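Undergrad: this one's structure only:
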């Protein structure tokens, strides 16, 4: 293939152009976290739940309400996105914008750097402040070591869901699929069964999120296994991969924990109730050095992920 033919093939590959354009725009002009449309979605989810989730109803009624509420919000978003896609003049730009809104790579990196700085300075208050928007557990009762473990898990899963999952579903179904994935993850977060009022109502949302997560996060976990300590990491996956309550995040935590010999998981307190969680990974409690290692590992593997996805989109001519 000549150089001109190669350039022409790139220019005509709208999926690849939208991917690269969204990644570039995300780093040059990220959507401020406080102004992100997902915050409105999150508040709307809480509002709807307050109207249809009634604790006095029986188990099956609350479970049905959870499925119906999820379908109402998610399918409405699907219909609106499909309708808008039929009206836009530049489909590639539309897909680029949707992927740009769905990605949260820079925020995950910023969280990692800020938490590492606070953790290295033994600033428990700042660590709690940084983690509060991202976790449902009681951060006030966590020791500094507990905050380190919670921070490590949060950073790992933030990269997994807000970058890897988004890019995976973009490759499957374009920008609309990427947005719908983020909306589903946001519903699982808003209606988390770890909160007392959503123990039953939130199960549909977390089950659907688990189904959407299982393929991208497990693929990324296998990518993490490559290189140094690969044999130990793969052995850890075989031994502990199915222990976690969610199959996708479980693999990702196990792979990262064994790769860096870090101790993850373990008991956690939600709503002042101690929840027993399996211990994953190695034996070393995360320190500031390990938070930096997690950041480096995630970044390196994400570059590989983007490269592989770009090659697939190039050879298969995209999905748009």
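TA: Good, I have the coordinates. Since this is a predicted model, take the numbers as computed values, not measurements.
Undergrad: going forward, measure contacts between C-alpha atoms and count neighbours the same way
TA: OK.
Undergrad: surely residue 284 meets residue 259?
TA: No: Residue 284 is beyond contact range of residue 259, at 11.6 Å (criterion: C-alpha atoms under 8 Å).
Undergrad: The nearest residue to residue 131 once chain neighbours are set aside sits in which helix or strand?
TA: Of all residues not flanking residue 131 in the chain, residue 151 sits nearest, at 6.8 Å (C-alpha to C-alpha, 6 or more residues apart in numbering). Using DSSP states H and E, residue 151 sits within helix 144-159.
Undergrad: What residues of that helix count as buried?
TA: Judged by neighbour count (16 or more other C-alpha atoms under 10 Å), helix 144-159 contains these buried residues: 144, 146-159.
Undergrad: What is the nearest of these to residue 240?
TA: Residue 240 has its nearest neighbour among the buried residues of helix 144-159 in residue 153, at 15.8 Å by C-alpha to C-alpha.
Undergrad: and the comparison structure, right after this:
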């Protein structure tokens, strides 16, 4: 069990950062990731200006762009660690900047309230702040489904995964992971302009987020029906990567509502597989999904505390 002694983990530090990110979230307009998003878009315009280039050229450009976007920032923070007398504080600040779950839940709660108040147009405008897909063609069911899917995936990829990488590698690990996920979002291959250029970033992002997606899927299956979740995961997988497929399958079973189905990206309709359940999603299912996801976060933190306790017992 020597590996326990090498984990840069402090449950109290993680809890403090989670509480701070929940009580004092960074305003969206001043979030440091906004600067990186702008940089990513400008970089894509420079290195991927012509969609008529061959697929291979676009894939090579996309691969190199990942390193150009992430490596300088990572090296800058690595240098800061070398001179920092309080590396735990730098860890905390990086993790705080990487967690934006509070913004997601606030927007989703507002969407649910607007839908229940029969304000579909305002709900679609609010949903557009956290969704990549086009919201204009969506009805009430479509908005509810899109927001639920976004919550489920973001809970796994941008909350639990960030905490997991922080446990394993500290601030530098979670920084590299979070920037990679942001590149996938900015260069999403579902959008026509990035269909080839965004493939390398998307592939690496999906690979690195898979453990957290599988962990979340297993917890949902254990809590809300292991046998039925297993059966649902046996259907033929289409469109979704494996981690998202298992996670949405189990989430559909846990919520007992339909997920998946067609989605519009840049006015282009993409045919996605459906996860059929007892009923179509409604506005109330958004709040239900958030409650279930918060239970997942609680279980994960219990795991963090257990590992921290083992670490302490091993060292002392």
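TA: That came in fine, so what should we check first? From a predicted model like this one, the values you see are computed outputs, not experimental measurements.
Undergrad: nearest residue to the counterpart of residue 208 of structure 1 in structure 2 other than its sequence neighbours?
TA: Matched across to structure 2, residue 208 of structure 1 falls on residue 204, judged by TM-score structural alignment. Leaving aside its sequence neighbours, residue 204 of structure 2 sits nearest to residue 180 (C-alpha to C-alpha, 6+ apart; 7.8 Å).
Undergrad: any idea how far the one you found is from residue 245 of structure 2?
TA: For residue 180 of structure 2, the distance to residue 245 of structure 2 equals 20 Å [C-alpha to C-alpha, to the nearest Å].
Undergrad: Now do the helices in structure 2.
TA: Counting by DSSP state H, structure 2 has these helices, from start to end: 2-5, 11-23, 32-47, 55-83, 87-98, 101-116, 120-127, 140-154, 161-186, 199-224, 226-232, 242-255, 284-315.
Undergrad: looking at the ones you listed, which is buried most?
TA: helix 242-255 (a mean of 25; mean count of other C-alpha atoms under 10 Å).
Undergrad: which residue numbers in structure 1 go with it?
TA: Using TM-score structural alignment, helix 242-255 of structure 2 pairs with 247-260 in structure 1.
Undergrad: Could you list the residues in contact with that stretch?
TA: Applying C-alpha atoms under 8 Å, 6 or more residues apart in numbering, the contact partners of stretch 247-260 of structure 1 are 153, 156-157, 160, 210, 213-218, 220-222, 224-225, 228-230, 232-234, 236-237, 240-244, 262-264, 280-282, 290, 293-294.
Undergrad: With stretch 18-29 of structure 1 instead?
TA: Counting by C-alpha under 8 Å, 6+ apart, 92-93, 95-97, 99-100, 103, 105-106, 310 sit against stretch 18-29 of structure 1.
Undergrad: thinking again about what came up before, now render the helices of structure 2 as CSV, adding distance to residue 271 of structure 2.
TA: Shown next, in CSV, are these (distance: least, C-alpha to C-alpha, whole Å):
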stretch, distance to residue 271 of structure 2
helix 2-5, 44
helix 11-23, 36
helix 32-47, 26
helix 55-83, 22
helix 87-98, 32
helix 101-116, 24
helix 120-127, 21
helix 140-154, 14
helix 161-186, 19
helix 199-224, 18
helix 226-232, 19
helix 242-255, 15
helix 284-315, 23
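Undergrad: Determine which of those approaches residue 263 of structure 2 most closely.
TA: Nearest of these (C-alpha to C-alpha): helix 140-154, 8.6 Å.
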